[in-house]
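K.L.:
Sequence plus the predicted model coming up.
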Amino acid sequence: MIQRIQTVYLFLASIVSGGLIFVFNLWNTVKEKIFVVNLFSKEVFTLKVIPFMFIISAILSIVSIFLFKNRKLQFVIGRIIILINLFLLGLLIYLSLNVSGETMVSEKGIGMFLPIVVILLIVLANKAIKKDEDLVKSVDRLR
């Protein structure tokens, strides 16, 4: 059913990974604030991967909302979203540690923590999906 709590968690995860990337910056350089959409114009491949991963995470969260009849597939897609965001978080940490200190980046933005929020929301959604699946299995046993 679409009105379950996991739908709220998945919708919030899609808003965080698809909408808040336009609001919060990843880091500040001396000249400008770098948002996720600004990374499309960079030459480095690792920087171009970051926006695609955010968008894929948002799309998979939306798709997972509408798979409420197939809870096992919804659970698997949740795990895939978690893996994507863990890889994204690792990539962001790698880039923040490799960019030279005060010459390029003077301050990290709050956008670096968006994958952590998405991971927490998807874990909560998967927990609710698992709870629903266990409830359905227990009712099937009584029949």
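P.N.:
Received it, and whenever you're ready, just let me know what you need.
K.L.:
drop to CA atoms for contacts and neighbour counts, all remaining ones
P.N.:
Noted.
K.L.:
where along this structure do the strands fall?
P.N.:
Remark: strands assigned in the chain by DSSP state E are 27-29, 33-34, 105-108.
K.L.:
want to try a markdown table for those, with mean neighbour count as columns?
P.N.:
Output for the strands of the chain, formatted as a markdown table (neighbours: other CA atoms under 10 Å):
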| stretch | mean neighbour count |
| --- | --- |
| strand 27-29 | 17 |
| strand 33-34 | 17 |
| strand 105-108 | 16 |
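K.L.:
this is the comparison structure:
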Amino acid sequence: MIQRIQTIYLFLAFLMVGVLPFIFPLWTLNNGKEYFFIQNQFYVILFGLSAAVTIYSIISFKKRQTQFVANRLNMILNLILLGLFVYHSLNLSGETPAVSEKGIGMFLPVLTIVLLVLANKGIKKDEDLVKSVDRLR
């Protein structure tokens, strides 16, 4: 059902990948300009895919197995995003003139993965409940 706890987790995950990247910068450059995800086409694609998969997962609430698999795919997309952010911060960290300060936007994939794990736990709990009721019939 759509009013389950996993839907709340998935909605929060959508906020993390669909709304908050527009608000929080990924990092701040030395010249004081903030670097948002829109300035890199690859980040836009990955954030967009992640938001689309999250919406698909919310809509497919009647098919728990599909929802579970979509969340796993979304976790992989967010791990790729996180890996790209870590790679970028390690390559251009320290006294490099390109990056001076990391932003909170770099941690959005981590929070999204946590929310997706919690959503999958809720989906698993629902699936176990349905299986236990089917055993009693």
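P.N.:
The structure has been received and is ready for your questions. Quick caveat, the model's predicted, so the values are computed rather than measured.
K.L.:
re the thing from before, now the strands of structure 1 in a markdown table, with distance to residue 11 of structure 1?
P.N.:
Shown next, in a markdown table, are these (distance: least, CA to CA, whole Å):
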| stretch | distance to residue 11 of structure 1 |
| --- | --- |
| strand 27-29 | 26 |
| strand 33-34 | 26 |
| strand 105-108 | 27 |
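K.L.:
Go through those and name the closest to residue 63 of structure 1.
P.N.:
Among those, the nearest to residue 63 of structure 1 by CA to CA is strand 33-34 (28.7 Å).
K.L.:
Quick check: which helices or strands does the closest one pack against?
P.N.:
strand 27-29 (3 or more CA pairs under 8 Å, 6 or more residues apart in numbering; DSSP states H and E).
K.L.:
Can you spell out which helices and strands pack onto the strand it packs on?
P.N.:
strand 33-34, strand 105-108.
K.L.:
Now do that strand: everything it contacts.
P.N.:
33, 34, 35, 104, 105, 106, 107, 108, 109, 110, 111, 112 (CA atoms under 8 Å, 6 or more residues apart in numbering).
K.L.:
same thing with stretch 75-82 of structure 2?
P.N.:
Stretch 75-82 of structure 2 is contacted from outside by 43, 46, 47, 49, 50, 106, 107, 109, 110, 112, 113, 116, using CA under 8 Å, 6+ apart.
K.L.:
could you give me the residues in structure 1 that it aligns onto?
P.N.:
Counting by TM-score structural alignment, stretch 75-82 of structure 2 lines up with residues 82-89 of structure 1.
K.L.:
cool, and stretch 99-112 of structure 2?
P.N.:
So stretch 99-112 of structure 2 sits over residues 105-118 in structure 1, by TM-score structural alignment.
K.L.:
gap between the two ends of the matching stretch?
P.N.:
Stretch 105-118 of structure 1 has an end-to-end distance of 25 Å (CA to CA, to the nearest Å).
K.L.:
Nearest residue to the middle of structure 2?
P.N.:
residue 112 (3.5 Å; CA atoms, centre = their mean).
K.L.:
Could you check how far the spatially closest residue to that residue that is not a sequence neighbour is from residue 136 of structure 2?
P.N.:
Spatial nearest neighbour of residue 112 of structure 2, excluding adjacent residues (CA to CA, 6 or more residues apart in numbering): residue 13 at 5.0 Å. The spacing between residue 13 of structure 2 and residue 136 of structure 2, counted by CA to CA, is 35 Å.
K.L.:
Nothing else from me, thank you.
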